[in-house]
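# sequence-free structure coming up:
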């Protein structure tokens, strides 16, 4: 759980999501447009991953009263091409995320997804909760930040060691770290 956030699940999950969105904000504030747009081989550009992450948050925020369908997200190519546009979008998402405090973590939501592998367009519809969707968004964001870190390092950029690292991995690393001052043999 993020430091300084309450024990209410929605508040805690908002804070936990915001930790990763803040990592992304700090990263975007120092990237140049060329590195942001550059595709490395077959991989998507950093900007593509940023757009994808932000659109998932925007979908939840926009469709919380409707069946949420992350496949129907609005693809804003300006966010993908311009880090400054992405920063503005990220600031809006972070502000709106804090507005969810009035919703209960157990509030029932309906989520639809194109999961069919048989070529049909039938959506799979399930019941979820706000808490579960915030957990999904955090996990999804961590996954894409990890990909962004790989792409950035391939371009010679410095990325913090905890950028895009899941909480469980950070906890594991902390539990297996040698005590300070000890020597490895």
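Received the coordinates, thanks. Small disclaimer: the values here were computed from a predicted structure and weren't measured.

# okay, CA-based contacts and neighbour counts for the rest of this
Will do.

# Please report how far residue 99 lies from residue 38.
For residue 99, the distance to residue 38 equals 34 Å [C-alpha to C-alpha, to the nearest Å].

# Among the two, which residue is more densely surrounded?
residue 38 (18 against 12; other C-alpha atoms under 10 Å).

# just checking, residue 75 touches residue 55?
Yes. The pair residue 75 / residue 55 is scored as a contact, 7.0 Å apart, by C-alpha atoms under 8 Å.

# out of those two, which sits in the busier spot?
Under the neighbour definition other C-alpha under 10 Å, residue 75 and residue 55 were set side by side, and residue 55 has more, 23 against 13.

# Quick one: residues in contact with the host helix or strand of that one.
According to DSSP states H and E, residue 55 maps onto helix 46-63. Residues outside helix 46-63 that contact it (C-alpha atoms under 8 Å, 6 or more residues apart in numbering): 35-39, 68-70, 73-77, 79-83, 86, 89-90, 93, 96-97, 133, 137, 140-141, 144-145, 147-148, 151-152.

# and here's the other structure:
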């Protein structure tokens, strides 16, 4: 029996706006890098202009057990850094001229690093991550092949993906953690930028007049 086609009734369409995909694919990495720069820039601004004491980085949240601002910042930044390292490792060896894909694992994160407890270390770590992405944007195409290895618990997986897709994942993932940073900052009585921790799609949705917070 032939599979049943999946259709999308008009009632399921929530917006008539169609996202325009750039025709020049060479601009995609530049755009995604710009987004990543903005997202990490929010963290840098938090560290430079909102936090006033290293102790605020290690304050244990009452609402998100085990969470601190420092841990969320480090965790999110690590995903950008691991992606950059994977690309830089293969390009520095000249393997980028072959068909060998970039090999990436987000499970190789290093915990309890200085940026979890030091404002100064955090600023430096984010600036280095931004610089690495800027360097990669000069030559890496958005469809640069990447093999993502993942420990999913009971299974080890190897998934085919691309640099562009993982770069966007890094930003979306960071925004999710910024939303939790916002909660902890609220516990500390700190006021953050209105768009801190808000997904770009949600910001655009609000521009259309929606009152939704999600």
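Done, it's in. Computed from a prediction, not measured in an experiment: that's the story for all the values here.

# against structure 2, where does the helix holding residue 55 of structure 1 fall?
Aligned using TM-score structural alignment, helix 46-63 of structure 1 spans residues 69-86 in structure 2.

# Give me the mean deviation of the matching stretch from structure 1.
For stretch 69-86 of structure 2, the mean deviation from structure 1 after alignment is 0.8 Å (mean C-alpha distance after the TM-score superposition for structure 1).

# Buried ones in that stretch, by neighbour count?
For stretch 69-86 of structure 2, the neighbour count (16 or more other C-alpha atoms under 10 Å) marks 69-86 as buried.

# And that stretch, how far out from the chain middle?
Averaging C-alpha positions (C-alpha atoms, centre = their mean, to the nearest Å) puts stretch 69-86 of structure 2 8 Å from its chain's average.

# Please apply the same query to stretch 88-95 of structure 1.
For stretch 88-95 of structure 1, the distance to the chain centre is 12 Å (C-alpha atoms, centre = their mean).

# can you check stretch 84-99 of structure 1 too?
The mean C-alpha position of stretch 84-99 of structure 1 is separated from the chain mean by 12 Å, C-alpha atoms, centre = their mean.

# Repeat that for stretch 56-65 of structure 2.
Centroid separation between stretch 56-65 of structure 2 and its chain, computed with C-alpha atoms, centre = their mean, is 21 Å.

# again with stretch 104-117 of structure 1
On C-alpha atoms, centre = their mean, the centre of stretch 104-117 of structure 1 falls 18 Å from the chain's centre.

# Other residues contacting it?
9-10, 64-71, 121-132.

# What segments of structure 1 are helices?
9-28, 33-37, 46-63, 77-81, 83-98, 130-154, 167-176 (DSSP state H).

# what about residue 150 of structure 1, how many neighbours?
So residue 150 of structure 1, with other C-alpha under 10 Å, has 16 neighbours.

# er, residue 29 of structure 1 I mean
A count of nearby residues for residue 29 of structure 1, using other C-alpha under 10 Å, gives 12.

# separation between the alignment partner in structure 2 of it and residue 116 of structure 2?
Aligning on TM-score structural alignment places residue 29 of structure 1 opposite residue 48 in structure 2. Using C-alpha to C-alpha, residue 48 of structure 2 is found at 15 Å from residue 116 of structure 2.

# Tell me how far the match of residue 29 of structure 1 lies from residue 144 of structure 2.
Shown here: residue 48 of structure 2 relative to residue 144 of structure 2, a distance of 34 Å by C-alpha to C-alpha.

# Please apply the same query to residue 125 of structure 2.
The gap separating residue 125 of structure 2 from residue 144 of structure 2 is 25 Å, by C-alpha to C-alpha.

# what about the two, which has more around it?
Shown here are residue 125 of structure 2 and residue 144; by other C-alpha under 10 Å, residue 125 has more neighbours (19 against 16).

# What's the separation between residue 153 of structure 1 and residue 60 of structure 1?
Taking C-alpha to C-alpha, one finds residue 153 of structure 1 at 31 Å from residue 60 of structure 1.

# Number of residues surrounding residue 178 of structure 1?
11.

# Give me the nearest residue to the residue most central in space within structure 1, chain neighbours excluded.
With distances taken as C-alpha atoms, centre = their mean, residue 141 lies nearest the centre of structure 1, 2.0 Å away. Closest residue in space to residue 141 of structure 1, ignoring its immediate chain neighbours: residue 53 at 5.9 Å, by C-alpha to C-alpha, 6 or more residues apart in numbering.
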